[in-house]
Structure formats: C-alpha cells, structure tokens
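Chemist: Task: produce atomic coordinates for the following.
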Amino acid sequence: MVGNGVASIGECMLELSGQTGPNWRMGFAGDTFNTLWALHALSADRPATYVSAFGDDPFSQGQIDFLAENGIGIGSSPVIPGARPGLYAITLTGAERSFTYWRGDAAARQLASDPAALAKNLENQALVYFSGITLAILDEAARQTLLAAVAKARAAGSLIAFDPNYRPRLWRNREDAQAAIARALAVTDIALPTFPDEQMLFGDDTPQATAERLGQLVKEVVVKNGEAPALIGKGGALREVAAIHVPAPVDTTGAGDSFNGGYLAARLGGIAPADAVQRAHRVAAAVVQVRGALAPFETLRAAFGQS
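Modeler: As a prediction, this is how the structure comes out:
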C-alpha cells in the first residue's frame, strides 16, 4: 500500500535574480524543486519531500530551512561535509531569461551517494518525480543507482513522472543524453516533455511526432510547447489543449516546471488529463506574471481553481 506523499528528486540551487542596478535578489530554485513547489501548493494535504544532497555550509542550511518553512522536508537526503549548493544567475531581456551557472561541484551531484537513503526517501510515495537535469548532474554509476531506486518505487506502486528537460551543456554528448533519458522513460508512467527540447535531442518534426514516439514507451504523455497548444497522448489518442496567452509576461522562469506541478496535482486529485492540462496552463500563466521561479502559494491556488 503506497502512502499519500509526493517526492521530487534533483538539485535545488541558489538563484540570483537581477533587479535594476547592481543589486541582486537571492532565492532558491531548480527545475524539480519548482515543480514540487507548485505540486505542494496545490496538494497541501500530501507530505512533500525534496530528495537531493546538501552541503554543511550556511547557504545549504538556508535551503533546508526555507524548505521546512514552506512545509517541504528533505527525508533522508545526505548532508555532505564540505559541499555547497550550485548557483545560477538570471538575466532578463524583456520577459525572456538567460542563465549563468556555477554548479560543477554542487552537493546535489551526490544525491545517489547513499543508495539506502535514496531508496528510503522513495518508499511509500504516491508520486515520484524527476527530470533529465536530475540525470545530467549525476555520473553514470549514480544514474544507475537512481533509476534502480525509481524502478523499485514504481514496482511498489508509486506513480512515476518524468520531464526529459534536455540541457545540452550538462551532457558530455547528445548520445549519452538520449541513452539515459530512454532508460528513464522505461520506468515512467507520466512523461512531461517540452517539444523544442525533444526536437533538439531526438529530431522530432512536430509535437505529434514527440507524443507518438514517447507513447510507445509511456502510457501518458503531455507535450508542452510554450504558448502553442499542449498535446496529450493517452491510450493511442492525441488531444490538443490550447495554452493561455499572457500579453505582458514579467518573467518566464519556471513556467514549464509549474505547469508540471499543476498537471500532476490535478491528476493525483483524480482530474482527467484534458482538464488537468487546462489547470496546468492557468498555473503556468500565473507564474510568468511574477518574478523568479516560485510564485506565492495563494497565486498558484487561485490560478488552479482552489479557494
């Protein structure tokens, strides 16, 4: 019998977002954390665990405290002496963002260093979520450890969700990314790819091609495509669901991650895929109207349709 909780595996980083002038605002963000943030906001009755590895420096403790203050635990995630978090800075041109990273020796790269602790974190979870970035920051042995733990959780009844989230700079080469992502899809129940990523990695011509290719491997697929419609592939059928146009977005950081959180919250709540995508679009539209990757819980709940 699986429990009620949700777990997300990956890297939470220090986020520097630029304001006018030389001043920077520091927060915490990262693709799988952004998704868990939205999922937790919209499924507040479910225990939430961020599965990673942390350093023993003040910034890592700040991360752990921030998670706890917002109702998110770290389970048995290891604290690595001498390690520290990765860091990235966002620069904006209008609402479009670009990133500069410092993450080569981040603690999160050791998230599979204790296989027993990793497996314990995934036990009895209703949902386990991870991404291609989670895979990319690990070496090959750690990837194998992670995928074995995910497969074990799935066999025990957990629903597994995965966003391939291809970032070329994190991979040694395209072939390594293709192979690792294929292995992840083999243990996945819900795939949440983004079409431009899949086009870059696998050469798909259309979102339909992505949905059909992944539909051979995964029973439920939602292909995101910015402001173009999202495409649901389930049971051999494809269905488009229009996105929401935001005339003057403030910051597009975290939009796709928050879409994933909204979709998974809806599906865990028993909502059908098409309605779940509509709610996820509303969540993403709300997120691009605030600065940074994390919108306030109240903003996410209002967009989702919760009082």
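Chemist: use CA for all of it now, contacts and neighbours both
Modeler: OK.
Chemist: Now do the helices in the chain.
Modeler: In the chain, the segments counted as helices under DSSP state H are 31-42, 58-69, 115-122, 132-136, 140-155, 174-185, 195-202, 207-215, 255-268, 273-287, 297-304.
Chemist: Now do the longest one against helix 174-185, angle only.
Modeler: Computed with axes from the mean of the first three to the mean of the last three C-alpha atoms, to 10 degrees, the direction of helix 140-155 lies at 20 degrees from that of helix 174-185.
Chemist: buried sites along helix 140-155?
Modeler: Buried residues in helix 140-155, counting neighbours by 16 or more other C-alpha atoms under 10 Å, are found at 142-154.
Chemist: one more, for comparison:
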Amino acid sequence: MSGFASIGECMIELSGATGDNWRMGFAGDTFNTIWYVRALAAPDYPVDYVSAFGDDPFSVKQRDFFAANGIGIAASPIISGACPGLYAISLDGAERSFTYWRNDAAARKLAGDREALAASLKGRDIVYFSGITLAILTPVDRQLLLEAVKNARENGSKIAFDPNYRPRLWDNVETARSAISQAMRLADIALPTFPDEKDLFGDATPAATAARLSALGVKEIIVKDGTAPALVSVQGREDWIEAVPANAVDTTGAGDSFNGAYLAARINGLAPADAARRAHCVAARVVEFHGALAPMEEARAAFEKTM
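Modeler: Now for the predicted structure:
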C-alpha cells in the first residue's frame, strides 16, 4: 500500500476582497486537507485528489495548479462541457461566511464512473473523504461512493472521515444523520468538529461525540473544537491536546489544515496525541493567512516547530 487519496470537490475560491477586486484560487474542504498532506508528507509520497473535472479553461487551470504543486488526479474523469463550482468568502473580522455557486459542478459526478473511482482508490494507505463529499452527490451516487470506500477498506486501505456537517447541502437532518453514520461505520479515523456534532446529533460534550463514534466501531477519534483542546480518543484512552494561540485573520480552512497535518503526521509514524499537537501548530499558522491554502513552506515550518 502506498499513497493518499482525498475524495471531493475542489472549487474556484474568491477571497481577500478589496472593494470589487477579489483574489482567485482553488479550494474545498477535502482539497484543503490534501494540500497540507502534500506539504507535510515526503516529497516522493504519492497524493491524489479524486473527483470529476470539467474541460473549460478554469478546469484546465485547476488541474495545472494541482500538478504544479505535486497533487495528481488519479483516474478522475474529465467531463466534456462541465465546469468547477465557485464560492466567495466574506469576512467579519477573522470569521467567515460563504456564498456558493455549485449546483452544476463537475464534481457532483465523481462517483458516476465506478471503474475510474475504484482505480483511483486502489492500493492507498489512506482514503479520506467528508460529509460534504457525501452531500453533493445524488442518493444513488452517494451509495456508489460508500461502496467504493468499503471496497478500498476491505483491500487494506485505512479510511479517514470528517463529517463536516453543512446543513444547507442536505435535504434534511435525517438524511444527513443516516449518511454520515453510514460513513462512520466504514471509518478507521474520525475527525469530527464538536459544534457540528452537537448540531447534528445533539452531543452534549466532545467526550459524548467520541463515545458515540466508538460505538459505531471507529478506533481512532479526534474531536476538534476550535481554539478549545482537541480530544484524542484511541481504543479507550483519552488525551486532551491544547490548541496553539494564533493571530487569526481568516479561519477558513482551519479544521481542514488540522486534518491534513494530523494525517500527514500519522503517515510519518507519529502517535495520535503527537499528531494532534502538530496539527494544532499547523492550523494556528494557517489562520494567519487569507484564504484556505497557506503557503506549503509555512505549513512545513509550523509542523517542524514541534519536532
């Protein structure tokens, strides 16, 4: 087994608005995570973003951006006439809100080609996806994706999952609960955020979240909670890992960067509690930049500070 695959939607990101001028980039929750895995894993370690892409000029720019930063697309299909989704970040201080244009995005068809999806996930150390990955798919394609993830796990891959609950993407709460719980039953590593779990499942505390996920069979659980300590729960042992102070200017991508740094540290052989410490350091540095993607060298410097 070798390599990391992240499944989901990478969109055009508009950020850092000054008047009517915006900075364009590429981002999306599971792409943000793979960005930091790429930054922090060994340079020759293969990482691939598994999705579906269009053939318009923005899609070409997107794939060129991936390639320039050492991120492949495996066997992801390229769909004639399709294009990426788009979102804009609005800031109130360091807190952000989003406006999306994504209903016809190519990524919504990422599970449509079963053979391509299976080929993209074959032989991976870790396969990572999120609740947003599930939410953008039709019910039929959602099940196809979960089937592909199950097959990857049965063939030796570890599965990492972040529920990343976004109510506006789901038809209703019941559908979200069902799909996310189904995904959790396939997960070896869970990376939930406590406020999301409180909203969706009514968990009273991070420890309650960890207990619920453990009952679903997840062995390695990291409950993020913003600037509060993260709970690392591994087969009955609990560690509370303090967050790192930061001069935050934009909290976009904080949780995604935590996930990427955590998974990169685990790939590098660190224990879960140590991996969470590294992840807090990286997330604290990331929120000091505008947009979801901080420079890779800054992420590496933050990661290495705790060595």
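Chemist: got CSV for the buried residues of helix 140-155 of the first structure, with distance to Asp56 of the first structure too?
Modeler: Below are the buried residues of helix 140-155 of the first structure laid out as CSV (distance: C-alpha to C-alpha, whole Å):
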residue, distance to Asp56 of the first structure
Ala142, 21
Arg143, 24
Gln144, 26
Thr145, 24
Leu146, 23
Leu147, 26
Ala148, 27
Ala149, 25
Val150, 27
Ala151, 30
Lys152, 30
Ala153, 29
Arg154, 32
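Chemist: out of the residues you listed, who's nearest Trp171 of the first structure?
Modeler: Arg143 (12.8 Å; C-alpha to C-alpha).
Chemist: The closest residue to the closest one other than its chain neighbours and Ala116 of the first structure, how far apart?
Modeler: In space, and not counting its chain neighbours, Arg143 of the first structure is closest to Leu135: 6.0 Å by C-alpha to C-alpha, 6 or more residues apart in numbering. According to C-alpha to C-alpha, to the nearest Å, Leu135 of the first structure and Ala116 of the first structure sit 18 Å apart.
Chemist: before we move on, back to that, pretty sure the residue nearest to Arg143 of the first structure contacts Ala180?
Modeler: Yes - if you go by C-alpha atoms under 8 Å, Leu135 of the first structure and Ala180 touch, sitting 7.2 Å apart.
Chemist: the more surrounded of those two?
Modeler: Leu135 (27 against 18; other C-alpha atoms under 10 Å).
Chemist: mind listing what that one touches?
Modeler: Shown in contact with Leu135 of the first structure (C-alpha atoms under 8 Å, 6 or more residues apart in numbering): 143, 180-181.
Chemist: Could you do Asp113 of the second structure as well?
Modeler: So Asp113 of the second structure contacts Pro77 (C-alpha under 8 Å, 6+ apart).
Chemist: could you measure it against Leu145 of the second structure, distance?
Modeler: Between Asp113 of the second structure and Leu145 of the second structure the distance, using C-alpha to C-alpha, works out to 10 Å.
Chemist: need the contact list for the spatially closest residue to Arg266 of the second structure that is not a sequence neighbour.
Modeler: Nearest residue to Arg266 of the second structure in three dimensions, chain neighbours excluded: Ala275, at 6.2 Å (C-alpha to C-alpha, 6+ apart). Contact analysis of Ala275 of the second structure by C-alpha under 8 Å, 6+ apart lists 261-263, 265-266.
Chemist: ok, 10 Å please
Modeler: Shown in contact with Ala275 of the second structure (C-alpha atoms under 10 Å, 6 or more residues apart in numbering): 232, 241, 258-259, 261-269, 303, 306.
Chemist: What of Pro167 of the second structure?
Modeler: Going by C-alpha under 10 Å, 6+ apart, Pro167 of the second structure touches 132, 135, 173, 176, 196, 199-200.
Chemist: got CSV for the helices of the first structure, with distance to Ser76 of the first structure too?
Modeler: CSV is the format used below for the helices of the first structure (distance: least, C-alpha to C-alpha, whole Å):
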stretch, distance to Ser76 of the first structure
helix 31-42, 16
helix 58-69, 12
helix 115-122, 5
helix 132-136, 17
helix 140-155, 14
helix 174-185, 23
helix 195-202, 32
helix 207-215, 32
helix 255-268, 23
helix 273-287, 30
helix 297-304, 25
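Chemist: And those helices: which comes nearest Arg25 of the first structure?
Modeler: helix 58-69 (14.1 Å).
Chemist: buried ones in the closest one?
Modeler: Neighbour-count burial for helix 58-69 of the first structure, with 16+ other C-alpha under 10 Å as criterion, is recorded at 59-61, 63-64, 67.
Chemist: how about those residues in CSV, adding distance to Gln110 of the first structure?
Modeler: Output for the buried residues of helix 58-69 of the first structure, formatted as CSV (distance: C-alpha to C-alpha, whole Å):
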residue, distance to Gln110 of the first structure
Phe59, 17
Ser60, 14
Gln61, 17
Gln63, 16
Ile64, 16
Leu67, 19
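Chemist: Which of those residues sits closest to Arg46 of the first structure?
Modeler: For those, the nearest to Arg46 of the first structure is Leu67 (14.8 Å; C-alpha to C-alpha).
Chemist: The closest residue to the closest one other than its chain neighbours and Trp24 of the first structure, how far apart?
Modeler: Closest residue to Leu67 of the first structure apart from its sequence neighbours, by C-alpha to C-alpha, 6+ apart: Gly73 at 6.4 Å. The gap separating Gly73 of the first structure from Trp24 of the first structure is 27 Å, by C-alpha to C-alpha.
Chemist: Could you report the neighbour count for the aligned residue in the second structure for Lys224 of the first structure?
Modeler: Correspondence of Lys224 of the first structure to the second structure, assessed by TM-score structural alignment: Lys224. Neighbour count for Lys224 of the second structure, taken as other C-alpha under 10 Å: 25.
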